[in-house]
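1. prediction below, plus the sequence it came from.
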Amino acid sequence: MKIDTPKDTPTHLLKNPESYITRVGKFMRKTSLDELPQILNILKGEMSIIGPRPCLWNQYDLIAERDKYGANDIYPGLTGWAQINGRDELPIDIKANLDGVYVERMSFIFDVKCFFGTIISILKHDGVVEGGTGELDKGKTSTPNATTSEGKDTKGII
């Protein structure tokens, strides 16, 4: 991010977030290299490899929505079900619901599915939209329908 980026503001709340991102930062986000320091948190036992992504302290809307599904009650993960099913493109309610689906289905097999799904998503650069929380609702409707645990149509989210 550039030095003049507003502090303590989630990227999705910035006006024109692309103007605050450097070329190196854009590359790091697309390849998920910016997530590598979190391996230290995993080694310290503060995070797991698979689980709901940690929220920023000031993402009150996402924290409240995830509380409904118990997604804040488990260790956060480096990657998770919501990340391989839309990542930045997902509106907050769908992202939180998918985190809840992870909590419901949590198992070794489901973690393996998330792990390999993450590798595929990274290689395809799927779901990376700076400042794009909710981009899926803004025009991407060409994928087949699926439903979440509550029966919500997620427009192709697995």
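-> Looks like it came in fine. Because the structure is a prediction, the values reported are computed rather than measured.
2. switch to C-alpha atoms for all contacts and neighbour counts from now on
-> Will do.
3. helices and strands around the host helix or strand of residue 120, which ones?
-> Assessed by DSSP states H and E, residue 120 sits inside helix 108-124. Using 3 or more Cα pairs under 8 Å, 6 or more residues apart in numbering; DSSP states H and E as the contact test, the elements touching helix 108-124 are strand 48-50, strand 77-79, helix 81-84.
4. what's the first one packed up against?
-> Pointing back at strand 48-50 there. If you count contacts as 3+ Cα pairs under 8 Å, 6+ apart, strand 48-50 packs onto strand 77-79, helix 108-124.
5. show me which positions of the following helix or strand past that strand end up buried.
-> Note on strand 48-50: by DSSP H and E, the next helix or strand toward the C-terminus is helix 60-67. Residues of helix 60-67 classed as buried: 62, 63, 65, 66 (neighbour count, 16 or more other Cα atoms under 10 Å).
6. distance to residue 120 added to these, as a markdown table?
-> Formatted as a markdown table, these follow (distance: Cα to Cα, whole Å):
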| residue | distance to residue 120 |
| --- | --- |
| 62 | 25 |
| 63 | 27 |
| 65 | 27 |
| 66 | 25 |
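7. check it against this one:
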Amino acid sequence: MKMNFTVLSKLLQSTRGLLLSGYAAFAFSFILLLQPNSPGLYRFSALLFCVLLLAAHHYLSMRVLFDARLLDALAQSEQPLHEITADLDQSLIQLKLMPQAKAGRGWTERFQGCIRLFKAQACLLFMQYLVLMCLAFWTLTIHHQAI
């Protein structure tokens, strides 16, 4: 079971690369939105959407990295798993990071939750690049029409 903690922790730690890629997509999108031929309302709406995507991506990245660090600490702990789980649940509840109703869940369910967060982050990154491609196409279309 300890190996599951280590493997999932290492997978989740790749969140930094996803986040940096998301920042790159945002930067390129922002550059495309600076083009003078774009209508003002279009630029504002697209920029707002890009900022919201980036904010959601950043939040998910923080959550995933938090989970990765917790799993890493738990993998290195010498305490029995049931004690670690009880201590973790108590700490998360006291800090209001987890509702009381989620206490006592099995580790399979917790691992699946971590993987869902990681997949959600990957989906947000995909959406950021999709927006970037749409903006690039739009910019090329506008410049082509201007010529």
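-> It's in. It should be emphasised that the depicted structure is a prediction, and the values quoted were computed from it without experimental measurement.
8. can you calculate the TM-score here?
-> Scored against TM-score structural alignment, normalised by the length of structure 2, the superposed chains reach a TM-score of 0.22; 61 aligned residues with a Cα RMSD of 5.2 Å.
9. quick one on the thing from earlier: out of the helices and strands packed on helix 108-124 of structure 1, which one sits most buried?
-> Neighbour counts (mean count of other Cα atoms under 10 Å) averaged over each of those peak at helix 81-84, with a mean of 26.
10. name the helices or strands packed onto that one?
-> helix 92-105, helix 108-124.
11. which of these is buried the deepest?
-> Highest mean neighbour count of those: helix 92-105, a mean of 21 (counted as mean count of other Cα under 10 Å).
12. what's the closest of the helices and strands packed on strand 48-50 of structure 1 to residue 95 of structure 1?
-> Shortest distance between residue 95 of structure 1 and those, using Cα to Cα, is found for strand 77-79: 12.7 Å.
13. for the closest one, packing partners?
-> Where contact means 3+ Cα pairs under 8 Å, 6+ apart, strand 77-79 of structure 1 is packed against strand 48-50, helix 108-124.
14. residue 24 of structure 1: which of these is closest?
-> That would be helix 108-124 among those, by Cα to Cα, at 16.6 Å.
15. would you mind getting the angle between that closest one and helix 92-105?
-> Interaxial angle, helix 108-124 of structure 1 versus helix 92-105 (axes from the mean of the first three to the mean of the last three Cα atoms, to 10 degrees): 140 degrees.
16. looking at the helices and strands packed on helix 81-84 of structure 1, which is closest to residue 78 of structure 1?
-> Of all those, helix 108-124 comes closest under Cα to Cα, at 9.8 Å.
17. circling back to that earlier point, same list (the helices and strands packed on strand 77-79 of structure 1) but as TSV, adding distance to residue 78 of structure 1.
-> Below are those laid out as TSV (distance: least, Cα to Cα, whole Å):
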stretch	distance to residue 78 of structure 1
strand 48-50	5
helix 108-124	10
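18. for residue 28 of structure 1, find the nearest of these.
-> That would be helix 108-124 among those, by Cα to Cα, at 11.2 Å.
19. returning to that earlier point: got the helices and strands packed on helix 81-84 of structure 1 as TSV, with distance to residue 27 of structure 1 columns?
-> As requested, the helices and strands packed on helix 81-84 of structure 1 are exported to TSV (distance: least, Cα to Cα, whole Å):
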stretch	distance to residue 27 of structure 1
helix 92-105	24
helix 108-124	12
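20. mind checking those helices for the one nearest to residue 26 of structure 1?
-> For residue 26 of structure 1, the closest of the helices and strands packed on helix 81-84 of structure 1 is helix 108-124, at 13.6 Å, according to Cα to Cα.
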